[in-house]
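**Student:** What follows is a predicted protein model with its sequence.
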Amino acid sequence: MLDQFVILSKSGSILWSKSFTPSPANLDVVNQVIRGTFLEERTAQQKVDVGACTVRWSFANSLDLVFLAVYQRILQLTYVDAFLESVQAAFTQRYAPLLKTLPSSTSSPDALRAYADSMNDWTAQFQQLLRQAEHGAPRRAALEEQTPNLPSPSAETPSPGAAVKKSAPARLGAKAAAGPGGQRIVSKGKKGKHANAAPTPAPATPPEPKKAGKERRKWGADGQAVEPSDENALDFSSADGKADDAVNLSQWIDESKLGKTREDGLYEIADDDGAAPPADDDAPLGFLGNLRTKAGGFSLSRMLGGKDALTEADLAPVVQAMQVHLQSKNVANDVAALICDGVQRRLVGKRLATFGSVKSEVRKSLEESITRILTPSTSTDILLEIASKKQRRDELLSTVPGAASRNARTISPALNPYAMCFVGVNGVGKSTNLAKVCFWLLQNRYRVLIAACDTFRSGAVEQLRTHVRNLGQLEIDGRPVAAGDELGAPRLELYERGYGKDAAGIAKDALAHARQQGFDVVLIDTAGRMQDNEPLMRALAKLIAVNSPDKVLFVGEALVGNEAVDQLTKFNRALKDYSGVSNPRGLDGCLLTKWDTVDDKVGTALTSTWATGLPIFFVGTGQTYTDLRQLRVHHVVNALLRG
C-alpha cells in the first residue's frame, strides 16, 4: 500500500498530492529526495531509499512534471513502476492543455478556480487507477508462477529422427575421458573395472635460467676495500661531527603560487589553474561534431521544428558518445552511465524552439547536471568556521573568573579548538597536504598544533617533525610564518607520543594540550589504510567518535577514477557503522591530491562528489607548501566538456 503520491512541477510547486497515512514524516521524505537526489542530479536510478521508505518517480518532460510514489521499503511493491506510468499518461492527457496555459494566467482567479475544481474528479480517477494496479499485481504474479518456462521461438527443437547434439555435461564427460596429453583412456571392461593406459611421457623441457639478481655494489677495485675518496663522499655530517640542520627553504616556497591577502587581512589560497571559459557554446562537446544519426544521416546539430519533440532515437547516439567522452575524462563508468541516463530522461519528450538543435540542448543539459553535482550543498569556508568557534571559546572564557580560567581550559571539552582530521588510503599524500593546510592557517595568523596519530608507518612522526621544522623557519616578505604571538607562545607545535600507541588516545591528549595552551586549530594526521581492512577502519571510527573533530577530510588521488567511488563510500560507511554511537559521524569533504598530473582528465572530482555528495575543499597541485588550491566548479565543467 502506498503512503503518499505527489505530482509536482520541476520548479518545485506541488500540483496535487494524496496521503494515505497522514504524517509529517511523509512530507519530510519528499523534501529529502528533492534536496539529496533531484538537486544533486541523482535521478537516473528512479528509486531511492529514505529511512524506512522507498521513493520511486517518473518524469513528464513535455510538461516539466515529476510523479513520486512513497511506500514502506519492507513491502516491496512490484506494481509501482507500471502504476506511475499509467498515472502519468492519464494526468498529462487530461490536464496538458490547462497546464500549458496556467503559468501565463496565474493572475486569473477563474483559471486557478477551474484547475482546483477539476482536482476533485482527478482524485476519483486516481483511486480507480490505484485499485486496478493493486488488484492486477497479485494476478500477474500468480500467472508468472504458473506459466512454464517455454523455449523461445528462435530456439532450435530437434525433429523426430534427427540426431540429438550432446549437451554440455556430455561434452565435458567426453573431454574428461581423455588422459594427459590428449591420450584416450582405454576401458578393458573386466568385472566393471577400468584400467588406464600409461600416458606417453611428455618430453622434458629444460628449466628456465634464473634471472640475475641485483649485483652487490662494489666499493673498491677489489670489491672489498673502500677508497678514502668514497668515504669522504659518503660523509654528510658537518665539520664538528654534528648533523647540519641548515635547510635550503627556498625549494619549499613558490612565490608565484602564493595566494592573496584580502582587505580584512585574511590570506586566501589561489584558485586552481583551470581552463578559461570557452569562447562560444559550440566549443565544448566538440567530439559530437562529426557524429550522425542512423536515420537519414542528419547531423545531430540539425534544426528541429518548434512542434517536434525529442525522442529516444534522437538522443541515443549523442548520449552514448557523451558517456564515452566522460569516461575518457576519468569519470567512473557507473557514474558516467547514470549521469548520461539522467540527461536523456530529462530531455525525452521535450519540445525545442524553432531554431533549437539536439547538440546544443544536450550540451546545456549536461552542463547543468555537472554544475549541480559539483556545487557544494554546505559551506566550505573553513576560515569562517575557525573564527566563529574561536569567538565562542573567548565568550565562554569571559564568563569564567580569572582564577578558574586555566582550570576551565584543562577540564572543559567545550573549549576545544577547531579540529581537522585527515583520513585516506596509503600513499595518497595525507601528511604532505596536511603541511600545506598548516601553511595556509599560519598565513592567517592562527596557532596550529599538529597531532601525530600515525603510529604505524615508519618515519611518519619524523616526516611531520621535518615539516614543523621547515615551516618554523620559513619567511615570507621578511616575516617569519610561524613567529610567536604577542606573549611569545609558539604558533606551531608538534604533539607526538611515538609509535605503537592508541591513535584515538593520542588525539584526545593532543586536543587537551591544545585547549590548555590556547591553540586555535588542531590538525590530526592518521595512518593510511585500505577501505576493506575492517580492524583498521574500526580503529579510525573510534578516533572520530571519541574526539568529534569539526572536519573529517578524505584525502584521495585525482588519478584513481573508478576506485574513488569504492574508497569514498566504504570510508564513509565504515566511520558510521563502526562508531558505536547513536549519531555517528561520516566524512565532511575531500582533498584531492596530484591535481597537476591529470590535465583535463578531472573526472575524479565529479566521481567523488557524485558518490557521496561531499564538497571538495582543496586540491593539491605540487610539492611545495604553496601548492594548495581552491576548486572552482566552472573550471571542472569546462575541462569535462572540452572535446
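**Tutor:** Now that the structure is in, tell me what you want to look at. Numbers count the residues shown, from 1 in each chain.
**Student:** For the rest of this, base every contact and every neighbour count on C-alpha atoms.
**Tutor:** Will do.
**Student:** for the nearest residue to residue 560 once chain neighbours are set aside, what are its contacts?
**Tutor:** In space, not counting the residues next to it along the chain, residue 560 is nearest to residue 604; the distance is 6.9 Å by Cα to Cα, 6 or more residues apart in numbering. If you count contacts by Cα atoms under 8 Å, 6 or more residues apart in numbering, residue 604 has them with 330-332, 558-562, 564.
**Student:** Identify the farthest-apart pair in the residues you listed.
**Tutor:** Between all members of the contacts of residue 604, the longest pairwise span (Cα to Cα) is found for 332 and 558 and amounts to 12.0 Å.
**Student:** picking up where we left off before, and the contacts of residue 604 as JSON lines, adding secondary structure, neighbour count and distance to residue 600?
**Tutor:** Conversion of the contacts of residue 604 to JSON lines gives the following (DSSP: H, G, I helix; E, B strand; the rest coil; neighbours: other Cα atoms under 10 Å; distance: Cα to Cα, whole Å):
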{"residue": "330", "secondary structure": "coil", "neighbour count": "24", "distance to residue 600": "9"}
{"residue": "331", "secondary structure": "coil", "neighbour count": "27", "distance to residue 600": "11"}
{"residue": "332", "secondary structure": "coil", "neighbour count": "23", "distance to residue 600": "15"}
{"residue": "558", "secondary structure": "coil", "neighbour count": "25", "distance to residue 600": "11"}
{"residue": "559", "secondary structure": "coil", "neighbour count": "20", "distance to residue 600": "11"}
{"residue": "560", "secondary structure": "coil", "neighbour count": "16", "distance to residue 600": "14"}
{"residue": "561", "secondary structure": "coil", "neighbour count": "22", "distance to residue 600": "13"}
{"residue": "562", "secondary structure": "coil", "neighbour count": "19", "distance to residue 600": "17"}
{"residue": "564", "secondary structure": "helix", "neighbour count": "22", "distance to residue 600": "17"}
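**Student:** okay, now the one to match up with it:
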Amino acid sequence: MSYSLVLFESSGRVVYKYNNKISPFNELVSNIVNETYTELDSRFFTFSGHHKKFYCYKKENIYGGLYFDVVTTIDNERIRRTLLSVLKTYEHLEEDDSKEISEKTKKMIDLQFEQLMKYNTDKEDTAKAGYSSEDAKKEQGSDAQKKSSVASTKSKTPKTGKKKMRRWNNGEIVDDNADASELDFSKDEELRANGGNRDIDFDQNAFERENDLVLVEELKNALDDEDEDSEDESNSNGGTFRRGFFNKVMSYFGGEVDLNTLSKQFHDQLITKNISAGTSKTILDRIQSQFGKKKTVSLEAFKSALQVELTKILSPNVSTDLLFEIKSKSEKGKPYVISVVGVNGVGKSTNLAKLAFWLLQNNLNVLICACDTFRSGAVEQLKIHVNNLSALNKSSASTSKINIFEKGYGGGNHVVATARSAIEHAENEGYNVVLIDTAGRTHSNAKLMAPLKKFGDAANPDKIIMVGEALVGSDSVEQAINFNNAFGTKRNLDFFIISKVDTVGDMVGTMINMVMATNVPILFIGTGQTYTDIKRLSVKTVVDMLLK
C-alpha cells in the first residue's frame, strides 16, 4: 500500500516528511490554493486524485497532509485525530522554531503515523481472514491466556540445585533441611535503615522499547495540551466551550441545549455518513429555520425534525410504479423504452441485467439494446448476461423471453441508428421493454457528455435512469447535476439506481447528495453481485442509518 505523510508551513517549507514522497503533495497544495477540496470540518478536508486519497488538517500556520491508496479501511475521524496529534506533537517539541526538526520529534511523529497505518493493515488482514475485529481480539486474548498459562506453569516449576524445599503443617515447619539464615533479616542494617523496604532486583531487558523511543510520558503530555484553536472557536460560538458539560447533562435528561451546538454536531455526523459539507449545511439550515428565533432546543425535537427532513428528501415525488406504466403502453402495442446512463465503472451493465431479471420475473418480454459501442468487449459482456438470464428464465415458471439487439461497434451516428432499429424490432417482435445500455462517460468532460442530448432526442426513451455509486461520496453531487442537465432543457433524468450499497455500511449519504442536487428519486439500490441483488429503496432504513 502506498502512503506518505508531510508537514509544511503556509510558506511552502516542508518541515517533516515520512516515506520521502513529496511530489504527490503538489496536487494537495494545488487543491488548497484553488479550494477544490471537500471540507469535513473547518480545519479538516479531503479530496481524491490519481488513485490516491488525500487528507489535510490545518493548525495555525502549519499543515499536516497524508495520502494513501483510495481503498482504505480507516475512517475519517481516526485520520483527523492522528493528524491533529502529529501537529500538536510538532508544536510541543519544536518551540525553539529551529529550521531542522529534531530526531526525537521525528521518532514520535513516525510512531503515531505508523500506528495509523498498522491499524489499517490489521483491519484489512482481519477482513481477508473472514472474521470480525471482535473475533480477532478474542483470539488474541486466548493466545495471551495460553502464553500466560505456560509462563505460570514454568514459574511454578521448582529449580533444582538452587533452593531446598521446606515442608509445612498447620503453620509449623515439620521438615527443614534448608539454610534458615535465608529467612533471617534481623541483622540486615540496610533494610532497617530503609524502613523495612528491601530493594527488588529486576531485569531491565524485561521492559520493551520501540525504536529506542522511551518518550511515552512526554508524548502523552504533548497530546494532552489544550487545543487553543478549538477553545477559541467554541468560545466565539456563543460560549459553547464553557457550556459543553452542561449541554451534555441537559441533553441526557431531556432538557434544552444550544441550537448551534446541536447543529454543528449533526453536521459533523452527516459528513461522516458521506453527505457532502454543502448538502449537510443546507439541510441543517432548514432545520434551524423551523425553530425560528429559539436559541435552545431539546435533542429529541432536533433529531425528530432532522428525521422528517431526511425522509422528505428521499421520498419520491413521482410514481415509481414502472410495471403499471409498462403494461399500459404494452396494451397499445408499443414497447416501453428505458435508457441507462452513468460514469465509467459504476456498474451500468450489471444493474441493467439486474433490472432485466426483475422484469422477466414479472412476465415481461425484454430486449436489451447494446449501444455501448465504444468500450471494447461491452457488446460481448451483454451477450453473456443475456445468455445467463435466458437460462435462469427457462428454469423458472416464467413465460417471458429475453434477447439482445446489437449492430457491432461504431460512432455517435451508429449509436442513434442502433437504438432506433432496436425499438422498431421490439415493436414488431412483441417485446414489452427495451433496455438501452450506453457508454460510460466522464461527467466533467463536456465533449463526452454532449452526445447524450442527441441520443435522447433520437431514442426518446420513456425513462432515463442514471446508475450512481454509493462509494463516490461528495463527487456524486457534480455527477448527478451534469447528467441531469446533459439531455437539454426539455428532458431530465427520471430515476437513480444506486449501486454497491452493500460495500459502504451505514455511510449511505451519497443517496442524499444525488437526490438533493437534482430532485430525482431513487428507484432501486444494488446490494450485491447476483441478478437478484436489486431492491426497492427503504427510506426509513436509510434515514435510520444516517442518524445512527
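**Tutor:** Now that the structure is in, tell me what you want to look at. This is a predicted model, so every value here is computed, not measured.
**Student:** TM between them?
**Tutor:** For these two chains in superposition, a TM-score of 0.53 is obtained (TM-score structural alignment, normalised by the length of the second structure); 307 aligned residues with a Cα RMSD of 2.4 Å.
**Student:** Translate the residue nearest to residue 560 of the first structure into the numbering of the second structure.
**Tutor:** Residue mapping for residue 604 of the first structure onto the second structure gives residue 510, with TM-score structural alignment as the criterion.
**Student:** What helix or strand is residue 69 of the first structure located in?
**Tutor:** The secondary structure element spanning residue 69 of the first structure is strand 65-72 (assigned by DSSP states H and E).
**Student:** what are the ranges of the helices in the stretch 351-500 of the second structure?
**Tutor:** Secondary structure of the stretch 351-500 of the second structure by DSSP state H, counting those that start in this stretch: the helices cover 378-395, 412-429, 446-449, 451-459, 476-485.
**Student:** Of all these, which one is nearest residue 106 of the second structure?
**Tutor:** helix 476-485 (38.6 Å).
**Student:** Provide the aligned range in the first structure for that closest one.
**Tutor:** In the comparison with the first structure, helix 476-485 of the second structure aligns to the range 564-573 (TM-score structural alignment).
**Student:** cool, and stretch 438-456 of the second structure?
**Tutor:** Using TM-score structural alignment, stretch 438-456 of the second structure lines up with residues 526-544 of the first structure.
**Student:** Start and end of that stretch, how far apart?
**Tutor:** Using Cα to Cα, to the nearest Å, the gap from the first to the last residue of stretch 526-544 of the first structure comes to 11 Å.
**Student:** same thing with stretch 269-279 of the second structure?
**Tutor:** With Cα to Cα as the measure, what separates the two termini of stretch 269-279 of the second structure is 13 Å.
**Student:** What residues of it count as buried?
**Tutor:** 269-277, 279 (16 or more other Cα atoms under 10 Å).
**Student:** can you map out the strands along the stretch 301-450 of the second structure?
**Tutor:** For the stretch 301-450 of the second structure, applying DSSP state E, counting those that start in this stretch gives strands covering 336-341, 366-371, 402-405, 433-438.
**Student:** Can you provide the mean distance from the last one to its aligned counterpart in the first structure?
**Tutor:** Superposing on the first structure places strand 433-438 of the second structure at an average distance of 0.2 Å from its equivalents, by mean Cα distance after the TM-score superposition for the first structure.
**Student:** Buried residues in that strand, which are they?
**Tutor:** Using 16+ other Cα under 10 Å as the test for burial, strand 433-438 of the second structure gives 433-438.
**Student:** And stretch 470-483 of the first structure, by the same measure?
**Tutor:** Of the residues in stretch 470-483 of the first structure, those with enough neighbours to count as buried (16+ other Cα under 10 Å) are 470-472, 474, 481-483.
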